[in-house]
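Peer 1: with the sequence up front, the predicted model follows.
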Amino acid sequence: MQLYNTLSAKERAALIQEAGHERLTISFYKYAHIGNTSLFRNHLFIHWNELDVLGRIYVAHEGINAQLSVPAENFEAFKKHLDTISFLKGVRLNIAIEQDNMSFLKLKVKVRKKIVADGLNDDTFDVTNKGIHVDAEEFNTLIEDPDTVLVDMRNHYESEIGHFKNAITPDVDTFRDSLDTIEAELADHKEDKKLVMYCTGGIRCEKASAYYKHKGFKQVYQLEGGIIEYARQVENKKLENKFMGKNFVFDHRRGERISEDVISQCHQCGIACDVHENCANEACHLLFIQCAECKEKMDNCCSEECKQVHNLPYEEQKALRKGKGASNKIFKKGRSPVLKFKK
């Protein structure tokens, strides 16, 4: 029984291009009690592999967090399968604003301790006592209230390219860092202010809202469906768009444009730019913002040193990497000292 990928990302990309069929990029999450996570993981892989689903899915005892690419022609069959799983029946699917057939190139269903790394001990508070969910229209009204504090629950490299007007954007590398940072910053306003939160698709706010209520915040709200659903509702209902720039997404696209504003700059030359790239040097792979001119000039690398390594023969690059860990750890996105105009 096949429970793993048999094709490389390069081979899969070639097949997708040859087929010429449209694919939909989708995300969803659900907190629920899952007993046998390994069995559930295998069940999903078997059924979704048959439907040519690709993506990154985390399964834990507390639920599921999924980012997927589904052939448009298999979308109804995919939804039908979700409905056969009791806690996923009718689950909200966040469909990407900007579609890309190459958003995911492998199916990865992984068992994790948590579906989001929050660093919290869930036994110490009621995770079901969540904040009030609001739609885009209610959200727009709330954030104009002078008694509202609007908080971005994402990381620095996400909010750098796009965020809501007047939002607090913590300068943090991880979600777990943001929880304590925000609590400390708003410690004097637990009773007199409305705490309104948002994130990419809503999952981080689900846990954060319960945590902040446990910490004494009296009025806690969260944007239902996150920025993805907000953008859809703004378009469908012709609402005022209060989001500036791009929404960072965790697939090969790296971002969806929500407004025409460009609020960040190239980390190498400083011109207005909001395009994330990964350094082409496989020993580095740093995520940073790079304009088209710098990309050409630097061979898609973050530094002259990486450029030199990238231009070496492949076997020499492999020899240099042997026995060494990545030089830029995952949580140092955009913070390398080689980047002159980093945030």
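Peer 2: That came in fine, so what should we check first?
Peer 1: drop to CA atoms for contacts and neighbour counts, all remaining ones
Peer 2: Will do.
Peer 1: list the contacts of the longest helix anywhere in the chain.
Peer 2: The single longest helix within the chain, with elements called by DSSP state H, is helix 37-50. Identification of contacts with helix 37-50 by Cα atoms under 8 Å, 6 or more residues apart in numbering yields 2-3, 34, 54, 59-61, 78, 107, 109-111.
Peer 1: all helices of the chain, in order?
Peer 2: 9-19, 37-50, 75-83, 136-142, 156-159, 175-185, 203-214, 226-237, 292-297, 304-310, 314-321.
Peer 1: what's the closest of these to Phe28?
Peer 2: Nearest of the helices of the chain to Phe28, taken as Cα to Cα: helix 203-214 at 8.5 Å.
Peer 1: against which helices or strands is the closest one packed?
Peer 2: Using 3 or more Cα pairs under 8 Å, 6 or more residues apart in numbering; DSSP states H and E as the contact test, the elements touching helix 203-214 are helix 175-185, strand 194-198, strand 219-223.
Peer 1: deepest of these, which one?
Peer 2: strand 194-198 (a mean of 26; mean count of other Cα atoms under 10 Å).
Peer 1: what angle do it and helix 226-237 make?
Peer 2: Orientation check (axes from the mean of the first three to the mean of the last three Cα atoms, to 10 degrees): strand 194-198 against helix 226-237 gives 90 degrees.
Peer 1: from the contact counts, what lies against strand 194-198?
Peer 2: On a contact count with 3+ Cα pairs under 8 Å, 6+ apart, strand 194-198 meets strand 148-152, helix 203-214, strand 219-223.
Peer 1: dump those into JSON lines; add distance to Lys329 as well.
Peer 2: Output for the helices and strands packed on strand 194-198, formatted as JSON lines (distance: least, Cα to Cα, whole Å):
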{"stretch": "strand 148-152", "distance to Lys329": "23"}
{"stretch": "helix 203-214", "distance to Lys329": "22"}
{"stretch": "strand 219-223", "distance to Lys329": "31"}
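Peer 1: which of those sits closest to Phe175?
Peer 2: helix 203-214 (7.7 Å).
Peer 1: so which residues make contact with that closest one?
Peer 2: Residues contacting helix 203-214 (Cα under 8 Å, 6+ apart): 29, 65, 116, 125-131, 153, 175, 179, 183, 197-199, 219-223.
Peer 1: please repeat the previous calculation with a cut-off of 6 Å.
Peer 2: Helix 203-214 is contacted by residues 127, 129-131 when judged by Cα atoms under 6 Å, 6 or more residues apart in numbering.
Peer 1: then stretch 217-233?
Peer 2: By Cα under 6 Å, 6+ apart, stretch 217-233 touches 131-136, 190-191, 194-202.
Peer 1: repeat that for stretch 117-130.
Peer 2: By Cα under 6 Å, 6+ apart, the surrounding residues in contact with stretch 117-130 are 176, 209-210.
Peer 1: next one for the comparison:
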Amino acid sequence: MQLYNTLSAKERATLLEQAGEDRLTLSFYQYAKIGNPELFRNHLFIKWDELNVLGRIYVANEGINAQLSVPAHNFGNFKEFLDGIYFLENVRLNIAVEHDLKSFLKLKVKVRNKIVADGLNDETFDVRNKGVHVAAETFNELIEDPNTVLVDMRNHYESEIGHFKNAVTPDVDTFRDSLDIIEEQLKDHKEDKKLVMYCTGGIRCEKASAYYKHKGFKNVFQLEGGIIEYTREVNEKGLENKFIGKNFVFDHRRGERITDDVIANCHQCGNPCDNHVNCENEACHLLFIQCDDCAKQMDNCCSTECQEVTKLPDEEQKALRAGTHNSNKIFKKGRSEKLKFKK
């Protein structure tokens, strides 16, 4: 029985182009007690492979986190399958603002220790004891309250290209970094301030809201469905949009345009730009912001060193990548010393 991908990303991209069918990009998550994540993972892979679902899905004892794309004509069957799983019945599906045929090129269902890495080892912390979920209209009202502290629970490279007005945007590389930093910054306001949080689709805020309640914060709120659902609601209901810029997403699109505001800059020349790319040198693969002019001048690379590597024959490039990792810049997410205008 096939429980893994047999096609490369390139082969899959060709098949998607040939099929020419509409696909929906969406995401969902659910915290739940899963006794056997490996068995559940296999169940998901078998069914979703049949439906031609592609994406990146993490399963753990604490629940599931999924970003994926579904052929539009299979959406009904996909939803029926989810509703047949007791803890996923009527789960909120965050439908992307913009759809892309090749937002995902493979189906990857992986078992992880946690669906959101938090670095916590506190057995008394219950992620299900979450804060109050609020929809777009209530969220807009809350963040205008002078007694509210609005916090972006995403990482620096996400908030760099877009965020809510007047939000606290921690300069962190990972979610786990932000938990202690925010608690320390707001420790004197656990009872007198409303702590309102947001993230891409809600999963990080849900864990953070439970964590801060566990730490003694009395008034904890989170944006229901994150930026994705907020955008859908403000557009559907004609509400004021208080988000500016682009929403970073974790697929091949790397971002959804929410407003025309460009609040970031090219990391190489400093001109206004908010397009994330990955360095063309596969041994680097650094995520950074690059404008079209720099992309052309630098051959889609982050540095002249990487540019020289990409000019080598493929076999020589593979040899440079062999063995122990020769670069960890992929984890720096735009913080490479090679980038003159990084945040």
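Peer 2: Thanks, I have the structure now. Treat the numbers as computed from the prediction; the structure is a model and nothing was measured.
Peer 1: output the helices and strands packed on helix 203-214 of the first structure in CSV, with distance to Phe40 of the first structure appended to each entry.
Peer 2: Conversion of those to CSV gives the following (distance: least, Cα to Cα, whole Å):
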stretch, distance to Phe40 of the first structure
helix 175-185, 26
strand 194-198, 29
strand 219-223, 29
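Peer 1: what sits closest to the most centrally placed residue in the second structure if chain neighbours are left out?
Peer 2: By Cα atoms, centre = their mean, the second structure has its centre lying nearest to Phe250, at 4.2 Å. The shortest distance from Phe250 of the second structure to any non-neighbouring residue, by Cα to Cα, 6 or more residues apart in numbering, is to Gln67 (7.8 Å).
Peer 1: how about the one you found, what does it touch?
Peer 2: Contacts of Gln67 of the second structure (Cα under 6 Å, 6+ apart): 27, 55-56.
Peer 1: mind doing that once more with 8 Å?
Peer 2: 25-28, 55-57, 250-251.
Peer 1: list only buried entries from these.
Peer 2: Burial by neighbour count, 16 or more other Cα atoms under 10 Å: within those this picks out 25-28, 55-57, 251.
Peer 1: distance to Leu88 of the second structure for these - can I get that in TSV?
Peer 2: As requested, those are exported to TSV (distance: Cα to Cα, whole Å):
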residue	distance to Leu88 of the second structure
Thr25	18
Leu26	15
Ser27	13
Phe28	9
Gly55	18
Arg56	17
Ile57	14
Asp251	23
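Peer 1: identify, from those, the entry nearest to Glu308 of the second structure.
Peer 2: Glu308 of the second structure lies nearest to Asp251 out of these, by Cα to Cα, at 27.5 Å.
Peer 1: run a quick neighbour tally on the closest residue to that closest one other than its chain neighbours.
Peer 2: Once flanking residues are discounted, Asp251 of the second structure sits nearest to Ser103: 5.5 Å by Cα to Cα, 6+ apart. Ser103 of the second structure: 24 surrounding residues under other Cα atoms under 10 Å.
Peer 1: look up how far Glu280 of the second structure lies from Ser103 of the second structure.
Peer 2: Taking Cα to Cα, to the nearest Å as the measure, Ser103 of the second structure falls 18 Å from Glu280 of the second structure.
Peer 1: what do you get for Ala295 of the second structure?
Peer 2: With distances taken as Cα to Cα, Ala295 of the second structure is found 10 Å from Glu280 of the second structure.
Peer 1: ok so, going back, and of the helices and strands packed on helix 203-214 of the first structure, who's closest to Asn300 of the first structure?
Peer 2: Taking those one by one with Cα to Cα, helix 175-185 is closest: 28.2 Å.
Peer 1: who does the closest one touch, helix- and strand-wise?
Peer 2: Using 3+ Cα pairs under 8 Å, 6+ apart: helix 175-185 of the first structure touches helix 203-214.
Peer 1: distance to Leu286 of the first structure for the contacts of stretch 117-130 of the first structure - can I get that in CSV?
Peer 2: Shown next, in CSV, are the contacts of stretch 117-130 of the first structure (distance: Cα to Cα, whole Å):
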residue, distance to Leu286 of the first structure
Arg176, 21
Ser209, 31
Ala210, 33
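Peer 1: between those residues, which sits nearest Ser303 of the first structure?
Peer 2: Using Cα to Cα, Arg176 comes nearest to Ser303 of the first structure of these, at 29.8 Å.
Peer 1: ok, for that closest one, nearest residue in space, not its chain neighbours?
Peer 2: Excluding the flanking residues, the one nearest Arg176 of the first structure by Cα to Cα, 6+ apart is Asp118, at 4.5 Å.
Peer 1: the one you found -> the second structure?
Peer 2: For Asp118 of the first structure, the aligned residue in the second structure is Asp118 (criterion: TM-score structural alignment).
Peer 1: for its match, give its distance to Cys266 of the second structure.
Peer 2: Remark: distance between Asp118 of the second structure and Cys266 of the second structure (Cα to Cα) = 30 Å.
Peer 1: circling back: tabulate the helices of the first structure (a markdown table), appending distance to Lys340 of the first structure.
Peer 2: Formatted as a markdown table, these follow (distance: least, Cα to Cα, whole Å):
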| stretch | distance to Lys340 of the first structure |
| --- | --- |
| helix 9-19 | 33 |
| helix 37-50 | 43 |
| helix 75-83 | 44 |
| helix 136-142 | 36 |
| helix 156-159 | 15 |
| helix 175-185 | 25 |
| helix 203-214 | 31 |
| helix 226-237 | 30 |
| helix 292-297 | 13 |
| helix 304-310 | 13 |
| helix 314-321 | 26 |
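Peer 1: tell me which of those sits nearest to Glu260 of the first structure.
Peer 2: Among those, the nearest to Glu260 of the first structure by Cα to Cα is helix 226-237 (13.0 Å).
Peer 1: residue range for the closest one in the second structure?
Peer 2: The aligned range for helix 226-237 of the first structure in the second structure is 226-237, by TM-score structural alignment.
Peer 1: list the buried residues of the matching stretch.
Peer 2: Buried residues in stretch 226-237 of the second structure, counted by 16+ other Cα under 10 Å: 226-234.
Peer 1: may I see those residues organised as JSON lines, with distance to Pro272 of the second structure added?
Peer 2: Shown next, in JSON lines, are these (distance: Cα to Cα, whole Å):
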{"residue": "Gly226", "distance to Pro272 of the second structure": "26"}
{"residue": "Ile227", "distance to Pro272 of the second structure": "23"}
{"residue": "Ile228", "distance to Pro272 of the second structure": "24"}
{"residue": "Glu229", "distance to Pro272 of the second structure": "27"}
{"residue": "Tyr230", "distance to Pro272 of the second structure": "26"}
{"residue": "Thr231", "distance to Pro272 of the second structure": "23"}
{"residue": "Arg232", "distance to Pro272 of the second structure": "26"}
{"residue": "Glu233", "distance to Pro272 of the second structure": "28"}
{"residue": "Val234", "distance to Pro272 of the second structure": "26"}
